[in-house]
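> predicted model and sequence follow; I will ask about them next.
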Amino acid sequence: MPMNETKPENLGGTNRAGQQIDPWKAFYVLLAGGFMTLLDISIVNVALPSITLNLGATSSQLQWIVASYSLAFGLMLVPAGRLGDVFGRRNLFAMGIGGFTAASLLCGVATSANVLILARFIQGGFAAVISPQVMGLIQQMFRGPDRGKAFGFNGASIGVSTALGPVLGGLLVSALPLAWGWRSIFLINVPIGLIVVPLAMRMLPAPSGERQKIRLDLVGVILMSLITLLAMLPLIIATEHASLEGAPWWMLGIAMACWVVFMAWEILRDRAGQVVILPRALMRTPSFVLGTAIGTCYFVGFSGFFVTLTLYLQDGLGFAPWQAGLMQLPFAVGGTIAAASSGKLLARKGRSLVIIGITLSLSCMVALDLTAHFAPQGQLWWLVPIFFFIGGLGNGSTISPNQALTLSDVPVESSSTAAALLQATQRIGTTLSIAALTLAFFVTLPLPLRGQAASEPGQVALFSAGFSNALHVTEVAMLLAIILGLVDRFRRRH
């Protein structure tokens, strides 16, 4: 069906004026809002060296600038989905866009690294408010084949934003003066947000008259936040001190104790019939448990890689921001190609498809690791894109298929909770990945070299060693994901 045609059964409600909405026009508004939040995940990486120079950010502050967004995103996803059910998805979507726009403005005018960290945390929190409303409104507005088509277009926008982020960020940082180059990657969201908010209020379906009671597992959310922070802090403190010895690793033990308390709290609360983050029905579903573990390990290895890659290409090898952005484009192209065909392949290959995808991604990382040590610097401009294309094929064959397999056996009454929890664990994995990989990268560099570009062969070798150390973390995490995938494959066959 053409995009401008609408069947009566697809009309997802009325707007605040009581008029029937056009679901496809409303869908464009959703895409615009979701695209902003997705673009901000990848666009900031290429600007990190410029932020360091302009704001004098330390290595640990760089970790927080990237990780605070993912941290807030992951922690807010579950309660944000529930708030959308209570107050109306249109209202939460518009509020999320408004808050995200204001936070982007605050990022763009930040006068210090700490202000930028705070603004990024706020930005990530409002991005989490937007995300579940997009998915919920698509389900509300569409039926039958059009729902699949809408989800397909939404998936394509993820690939486009992933591809456009590093390229657009690199072009802006390269074309504009230092102080404005990195600021523009945040300020670009402001005019978009000012347009999307009124369109959302006018074109998206109004909430029903009934308002549900707010039921949230606040203790569970606090415990999840505490566990994540306790796992992150030793990594960030070690980066700040440039030594693994001075970090408070005992915090990891407290994080494990908090995890035990969290599990006990969730079980007791679920037995009492109250709202929980992790229902017992999900704990008893092996495909969900293993699939979530696979996705978390993969995101721990995959997400922080692009931060260290940008620092290596720009500070270590002297590539311009636009060059570093273009070199990452084949990754998004390969991911889009693989994701487009993964639906058909999943029906035939099942868990084997995910194992193959992670193996391709791991092969890309191993090839980049060897390249950092042995390939002449002048050959990197064509070697890296080839490896990235292979890695993109692996990424596109991993994330969406693993999500489908993870949720395949989840009880219907727990499906929304399971989807939100899966996304939350992936974002928390992203946060830990950024902290762990940047630690492995920076701990190799002497303090005077951090935030500075390499100017002699010996310094380039140090950057190569740091990048290789970060890749070792990625390789171990992906290898663990493959092992868990093999366990799930064996379980499914027997």
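Ah, there it is. Residues are numbered from 1 along each chain as shown.
> rest of the way, CA atoms for contacts and neighbours
Fine.
> burial count for residue 88?
Counted with other Cα atoms under 10 Å, residues neighbouring residue 88 total 21.
> and here's the other structure:
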Amino acid sequence: MSFTDTSRPPSQGDRRRWFALAIVMTAAFMDLVDVTIVNIALPSLRADEGATLSQIQWITAGYALAFAAGLITGGRLGDIHGRKRVFLLGMGGFTIASVLCGLAVNPEMLVASRILQGAMASLMVPQVLSIVHATFPAHERGRVFGLFGAVVGLGAVSGPLLGALLTQGDLFGLGWRSIFLINLPIGLAGLILGRAYITESRAPRALRLDLVGVALVTLGLLMLVYPLTRGHELGWPLWGHLSMAGSLVVLAVLVAYERRKSARDGSPLIELSLFRVNSFAAGIAVQAVFGIVMGIFFLVWTLYLQTGLGWTPLRAGLTGVPFSLAVSVAAAVSVQRLVPRFGRKVLQAGALAMAAGVLLYLWAADRYGLDITEWQMMPGLVVMGAGMGLIVAPLTDAILSGVPREHAGAASGLISTMQQTGNALGLGLVSVVFFGVIGEPVAPERIGAAYAEGFRHSLGWVAGGMVAIFLLMFVLPRRPSHDTEEATVPEPRTAGEPEPDLVG
């Protein structure tokens, strides 16, 4: 297929759009599975390769940081050069980086390969939402995002189980390496089918990549996340505090520059006019906090189960199945049945349910201590999973509901950037809320008690984050609106012309 401009979705009779949806959903599934697979394999990887605690954090945080730093750029590159083209480039690069991870000869090479993998994912993932946004008409997107929520749940189920089976099964003697090499056949199939079925789309007017904006956003995120991740290990040096404070200055300069860039030539990296859309501004704040609490929970939970309680990867992976199934079921029901009737209240109910599930899990962990079983964990995990399912699928639709098609890539990049930045911050905060509590080194006879104490402390932070999300959701629209979207794609404007108001 040729790389042609399209500003309207294919006709409803075009069945290729459903094949295209399956392909981009597979990419999203591959990215999600990769994260959850890595989490479940971290203790085995640490034991086999002798990785330090800092390197363990960087195997996850390095990916998240590279992902976050490149997402806005990836979304804008899709707008400029074509979403199909950039999606396929990202998928190819992600597949190659996965192979490098699987062939890593030491922890340093693995961390570097994970950073490359995150950078390639930042090209691939923003195109998923923007291809959906540009391919499907507004009235079909609720159904599509319901499917997306189900895929999220399926990925959450498959990742831990697949990681446990591959790690503990030692497939072909590869051990933990197979968790990365499994991406090779999936990536190759995605590339072949993607070329055949995805329709190209890009912004209807010519845009240019804002290289200064790219440099500023990357520098600001690095200055914030790097010292947070390394702080505990290095004893919280002065330069780390100065770097985190300086990141706020860099981000403020970024906003000022993007405002001038938009007025001058209309090709900013970050489309600031998007923040006038109330659903978008509030939604990405929710995404950021949600990313923080999930980044904390999943890494700490894995360490607690396998290192603190001494469970095998397979047992730990199976323990997460009730949570993941609850996410998948609740995500499908929320979009199809609940949100059309109750609107924003569904998302807020999800936030409160997650907080209640965390507190229920905290109570069980405190009562049963190191003798806790999977069955005693299950009630808290099921309630948490149901709450997450009520949030993940409708939140995406709520955020994008008022965004013009022209800025679909930029908006998708910002959404994913805030989520992944939050995730990287959460992984960095593990140094504070978990390792800062247990202290290092820990005597062998105290590992179980220390990790259990750190886990309980971390759950308190997660519950607090969910309450904050509940309050932020009051700013979201009562119901996602698609009324104006089809008609609010702004006309090209000349330099110096004011930005259009996207709210009205």
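Good, I have the coordinates. All values derive from a computational prediction rather than experimental measurement.
> which element is the counterpart of residue 41 of structure 1 in structure 2 on?
Structural alignment (TM-score structural alignment) places residue 41 of structure 1 against residue 35 in structure 2. Per DSSP states H and E: residue 35 of structure 2 is located in helix 16-49.
> what are the buried residues along that helix?
16-18, 20-45 (16 or more other Cα atoms under 10 Å).
> residues touching the match of residue 41 of structure 1, list them.
60, 159 (Cα atoms under 8 Å, 6 or more residues apart in numbering).
> swap in the one 3 residues further on?
Taking Cα under 8 Å, 6+ apart, we find residue 38 of structure 2 in contact with 60, 163, 179.
> please redo it, this time with the cut-off set to 7 Å
Neighbour list for residue 38 of structure 2: empty [criterion: Cα atoms under 7 Å, 6 or more residues apart in numbering].
> residue 230 of structure 1 now?
Residue 230 of structure 1 neighbours (Cα under 7 Å, 6+ apart): 251, 252, 255.
> neighbour-wise, which one of those residues leads?
residue 255 (20 neighbours).
> that residue against residue 227, yeah?
Yes - look at residue 255 of structure 1 against residue 227 with Cα atoms under 7 Å: they come within range, at 4.8 Å.
> give me the neighbour count for the aligned residue in structure 2 for residue 87 of structure 1.
In structure 2, residue 87 of structure 1 lines up with residue 81, judged by TM-score structural alignment. The local packing of residue 81 of structure 2 (other Cα under 10 Å) involves 21 other residues.
> with residue 248 of structure 2 instead?
By the criterion of other Cα under 10 Å, residue 248 of structure 2 has 15 neighbours.
> please apply the same query to the one 5 residues further on.
Residues near residue 253 of structure 2, counting by other Cα under 10 Å, number 16.
> ok, residue 460 of structure 2 next?
Neighbourhood size, residue 460 of structure 2 [other Cα under 10 Å]: 15.
> if I pick the equivalent of residue 425 of structure 1 over in structure 2, what's in contact with it?
Superposed on structure 2 with TM-score structural alignment, residue 425 of structure 1 falls opposite residue 418. If you count contacts by Cα under 7 Å, 6+ apart, residue 418 of structure 2 has them with 284, 287, 288.
> and residue 176 of structure 2, by the same measure?
41, 45, 166, 167.
> once you drop chain neighbours, what's closest to residue 318 of structure 2?
Nearest non-adjacent residue to residue 318 of structure 2, counting by Cα to Cα, 6 or more residues apart in numbering: residue 161, 6.2 Å away.
> structure 1: which residue goes with that neighbour?
In structure 1, the residue matched to residue 161 of structure 2 (TM-score structural alignment) is residue 167.
> isn't that match up against residue 322?
Yes - the pair residue 167 of structure 1 / residue 322 is scored as a contact, 6.3 Å apart, by Cα under 7 Å.
> compare neighbour counts for these two and give me the winner.
Each of residue 167 of structure 1 and residue 322 has its neighbours counted (other Cα under 10 Å); residue 167 has more, 24 against 20.
> what's near enough to touch residue 301 of structure 2?
By Cα under 7 Å, 6+ apart, the residues touching residue 301 of structure 2 are residue 455.
> what do we get in structure 1 for it?
Using TM-score structural alignment, the partner of residue 301 of structure 2 in structure 1 is residue 309.
> how close does its match sit to residue 388 of structure 1?
According to Cα to Cα, to the nearest Å, residue 309 of structure 1 and residue 388 of structure 1 sit 12 Å apart.
> what about the strands in structure 1?
Taking DSSP state E, structure 1 contains no strands at all.
> give me the number of neighbouring residues for the counterpart of residue 384 of structure 2 in structure 1.
Using TM-score structural alignment, the partner of residue 384 of structure 2 in structure 1 is residue 391. Residue 391 of structure 1: 26 surrounding residues under other Cα under 10 Å.
> now do the contacts for residue 391 of structure 1.
Applying Cα under 7 Å, 6+ apart to residue 391 of structure 1 gives the contacts 331, 360, 361, 364.
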